[in-house]
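Asks: Quick one, fold the following:
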Amino acid sequence: MTTETKTIKLDQFLKWIGIASTGGEAKVMIQNGEVQVNGATETRRGRKLGSGDAVMVQGETYNVDLNT
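Replies: I've put the predicted structure just below:
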């Protein structure tokens, strides 16, 4: 029996929650060091996020929940 772990890339997550309207906008925010994942600045837009991760951007924290 295999368990597939759901993940989403950081740039896709920023678009999904409405912080970035385009992938390009998300890329710039990430590369400029404006995004933190689990308390650490993340500059890789392809960073895979899973449920339980916390993304902080523009002073707000968003919890990743991919179980829905």
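Asks: Every contact and neighbour count from this point should use C-alpha atoms.
Replies: Fine.
Asks: The residue nearest to K48 when sequence neighbours are not counted - how many residues pack around it?
Replies: Closest residue to K48 in three dimensions, ignoring its sequence neighbours and counting by Cα to Cα, 6 or more residues apart in numbering: K9, at 4.6 Å. When neighbours are counted by other Cα atoms under 10 Å, K9 registers 14.
Asks: got it, and the one 4 residues further on?
Replies: Using other Cα under 10 Å as the criterion, F13 is surrounded by 21 other residues.
Asks: Also this sequence, please, to line up against the first:
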Amino acid sequence: MSKAPIQDVEIAEEPIRLGQFLKLAGIAEDGGHARELLEAEQVLLNGRLETRRGAQLRAGDVVAVGERRARPVAPRDPGA
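Replies: Modelled structure (predicted):
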């Protein structure tokens, strides 16, 4: 059984807090939901359990909740 593809999520600047990223990626509905996911120990950051909402993410980090996986990416250069 293969893993779900990783969703790339553009961020405005690095670092981004994990709670904010969960909302931006659509994994959490709001800040309260993000907190619930973290408190329930359902969030993995780069394969390790993460419970800190303020954990700092950088481009390339992989966040997983259940079958969903997402990673922050730098914004694309509009001139490229």
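Asks: Contacts only, for the counterpart of the residue nearest to K48 of structure 1 in structure 2.
Replies: Across the two structures, K9 of structure 1 finds its equivalent in R17 of structure 2, going by TM-score structural alignment. Under the criterion of Cα atoms under 8 Å, 6 or more residues apart in numbering, the contact list for R17 of structure 2 reads 53-57.
Asks: cool, and R71 of structure 2?
Replies: 6-9, 59-63.
Asks: Just the buried ones among those residues, please.
Replies: By the neighbour-count criterion of 16 or more other Cα atoms under 10 Å, the contacts of R71 of structure 2 include these buried positions: 8-9, 59, 62-63.
Asks: and of these, the nearest to G31 of structure 2?
Replies: Proximity to G31 of structure 2 was ranked across the buried ones among the contacts of R71 of structure 2 by Cα to Cα; first place goes to V63, at 16.1 Å.
Asks: What is the burial count for the counterpart of G26 of structure 2 in structure 1?
Replies: Using TM-score structural alignment as the criterion, the counterpart of G26 of structure 2 in structure 1 is G18. When neighbours are counted by other Cα under 10 Å, G18 of structure 1 registers 10.
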